[in-house]
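Asker: Okay, structure incoming, though there's no sequence with it:
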């Protein structure tokens, strides 16, 4: 079945009891035991819930995996993936990874003896120099947040296996519609379902998918014991959002192409980071492993243009956190998504103070370009 059909129709009928077309929302916390001393399929919703279970099996199918988990946020999903490791283990991480991932390691996981190193995962040969006897995982984003670096998932996964490590891929920027890390060799794929899977800025959730039974057992234990579950109504909204994933992303990618072309000609723009440009270092790899370059881009303002004026002059585009929604969202990484990085880490990762990240929505492309044009003009000193 083509993924466009699977997104809309789902993998099984959502309601076997009454044949409802829409997924039922089971708000119950507990379930009646059929007989003394026996437990049915469902006992307590922290462990399993029919609405969440449908979402989990659907996401697993979309990602090409065997085991799916729906959690309370993208950060909970990252925590669940990292929780398969143990004290003393080391993780190699894409150097301009989402700042929240680094915050999580610097605070929570630091006290549990998990260490990490930020490295350039786009260069597999250099990456291998960073492996040591404690390296047990590589966590990559491709495209990365916010510089859209591209990592060869297949090559990194192969290198990780050669060193006895697992590969975790944060696939949030692409979603399973555009990229399938498990099919490329990754062991775990993580999504902030808040973003493209939901697509409407009204759900916070995360997903984790794997084909490995042992890893799935650890992730399931984390989900059940910590209780970081996606709630039934959120699961329902996610399934509803997933139905339009392909049409939303197709429109967003189309809009992005027009905006990139506008920015390339703008006298206010110093550089554009977008894997759809032939001059992007990861262009060929991204073409090989992804369906398209996606709808997230970043760009640098030239000297002589004030970034504060630019943001304050926007009228249509929403200034705010998050990405992947139907509305266009724009953010300043240095003070937003990567404010948790130290100045040294931001410098090493190439996250400059004049960097802007744009998540393109489904509005009229001409209106978006006009808003950018006016704001860039107003930013000139």
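Answerer: Received the coordinates, thanks. Quick caveat, the model's predicted, so the values are computed rather than measured.
Asker: From here on, just use CA atoms for contacts and neighbour counts.
Answerer: Noted.
Asker: what's near enough to touch the spatially closest residue to residue 293 that is not a sequence neighbour?
Answerer: Excluding its sequence neighbours, the residue lying closest to residue 293 (CA to CA, 6 or more residues apart in numbering) is residue 276, at 4.9 Å. By CA atoms under 8 Å, 6 or more residues apart in numbering, the residues touching residue 276 are 283, 292-294.
Asker: 10 Å - rerun?
Answerer: Residue 276 is in contact with 253, 256-257, 260, 282-284, 286-287, 292-295, 297, counting by CA atoms under 10 Å, 6 or more residues apart in numbering.
Asker: also this one, for the comparison:
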């Protein structure tokens, strides 16, 4: 069996039927039909067939999907146009009217809208559990619970969910599990290893790694992926050929990028813990993180995501100081998204404000003085220096 670094370069080559070392971009909506009627029928109906029509499949998408399935340790994978296309397609391929879904209290805001607003429109009930407390999950399950939806570490507060516990409980009860693995990446964590059924990503983030594409991926068994593919045909969230090609190119350096990002983030987190103007640091790789021991058990690295809470006499002063820091950063860009080669910093309370009530914001651990930081691959001394000069202005 090859190592990850080798697989990232060579996996899925069977889908490149040209002499080109770099797979070509199949910038076409459709393909010539086989002369044989039976072959044409097979092409039109086979799940994810790469040479029929773009909404059905694409050769580079097939190559990229095979690589991603190998990374996540699953049988198959399906690419989508965005991370939310992956999440919504995966969820809708599992649930139906009359079903019940259990989800974490803290997760990505767009996923929260899907759970709070869209699913109830289709007669699907959703309730929430505290991902810090396993007993909270078990107490939320009903007779009609068909799905447990997870995200670990969670966005933005870096809460860690016990994947082994959830996987074992769900398998025993016959409940499907979906885990958003975007914050970790398969370099740092593989939920399928802990019994999770379906793994989703916003491939826009670490997998692509260069902030130049939007994409999503669903990883699971052949049966589950084919079921999701059939749902995707109706939802229409196919990944564009060029974005598929960019994703494959970005994946070549995934292991190198994530390992450097992990190293930078840990060093920056340690530095933040010693700074007098930082009230709190949330990073899975710090012993001060309330779930540090759990993170060590299920993660090989602790990601480039961390949150800091700027100190202040009250939340109003914390908010003002956080904005001052953001406005004076020179290397860290104040921009949405995460997981790219460049470092970013955003204010979660501003980004999530329209989607969360004050109570929901409190339960999600979002404070007005909080900054969410996505660490890139720049030199760590420059990253520390950037925050040092920005905090000096406060």
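Answerer: Cool, the structure landed. Note that the structure is predicted; figures quoted are calculated from it, not measured.
Asker: Can you pull the TM-score for these?
Answerer: Put the two chains on top of each other and the TM-score (TM-score structural alignment, normalised by the length of structure 1) is 0.95; 377 aligned residues with a CA RMSD of 1.6 Å.
Asker: before we move on, back to that, would you turn the contacts of residue 276 of structure 1 into a markdown table with distance to residue 170 of structure 1 and neighbour count?
Answerer: Converted to a markdown table, the contacts of residue 276 of structure 1 look like this (distance: CA to CA, whole Å; neighbours: other CA atoms under 10 Å):
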| residue | distance to residue 170 of structure 1 | neighbour count |
| --- | --- | --- |
| 253 | 20 | 20 |
| 256 | 22 | 27 |
| 257 | 24 | 18 |
| 260 | 24 | 21 |
| 282 | 17 | 22 |
| 283 | 19 | 17 |
| 284 | 20 | 16 |
| 286 | 15 | 23 |
| 287 | 18 | 13 |
| 292 | 17 | 18 |
| 293 | 16 | 23 |
| 294 | 15 | 26 |
| 295 | 16 | 27 |
| 297 | 17 | 25 |
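Asker: Give me the aligned partner of residue 236 of structure 1 over in structure 2.
Answerer: For residue 236 of structure 1, the aligned position in structure 2 is occupied by residue 245, per TM-score structural alignment.
Asker: Tell me if its match really is in a strand.
Answerer: No. Secondary structure of residue 245 of structure 2 (DSSP: H, G, I helix; E, B strand; the rest coil): helix, not part of a strand.
Asker: ok so, going back, make sure the residue nearest to residue 293 of structure 1 is indeed in a strand.
Answerer: No. Counting by three-state DSSP, one finds residue 276 of structure 1 to be coil, located in no strand.
Asker: Which residue in structure 2 aligns with it?
Answerer: Using TM-score structural alignment, residue 276 of structure 1 lines up with residue 285 in structure 2.
Asker: sorry, back to before: now, the contacts of residue 276 of structure 1 that are in strands?
Answerer: Using DSSP state E, the subset of the contacts of residue 276 of structure 1 located in strands is residue 297.
Asker: Closest one of the contacts of residue 276 of structure 1 to residue 147 of structure 1?
Answerer: Among the contacts of residue 276 of structure 1, residue 297 lies closest to residue 147 of structure 1 (CA to CA), at 7.8 Å.
Asker: Report the contact partners of that closest one.
Answerer: With CA under 10 Å, 6+ apart, residue 297 of structure 1 has these contacts: 143, 145-148, 256, 259-260, 272-276, 330, 356-360.
Asker: Then residue 342 of structure 2?
Answerer: Neighbouring residues of residue 342 of structure 2 by CA under 10 Å, 6+ apart: 209-211, 261, 331-333, 374-378.
Asker: now those residues: which count as buried?
Answerer: Buried members of the contacts of residue 342 of structure 2, counted by 16 or more other CA atoms under 10 Å: 209-211, 261, 331-333, 374-377.
Asker: Identify the farthest-apart pair in these.
Answerer: Counting by CA to CA, the most remote pair of those is 209 and 331, 17.3 Å apart.
Asker: starting at the chain centroid, how far to stretch 184-201 of structure 2?
Answerer: 10 Å (CA atoms, centre = their mean, to the nearest Å).
Asker: That'll do, ta.
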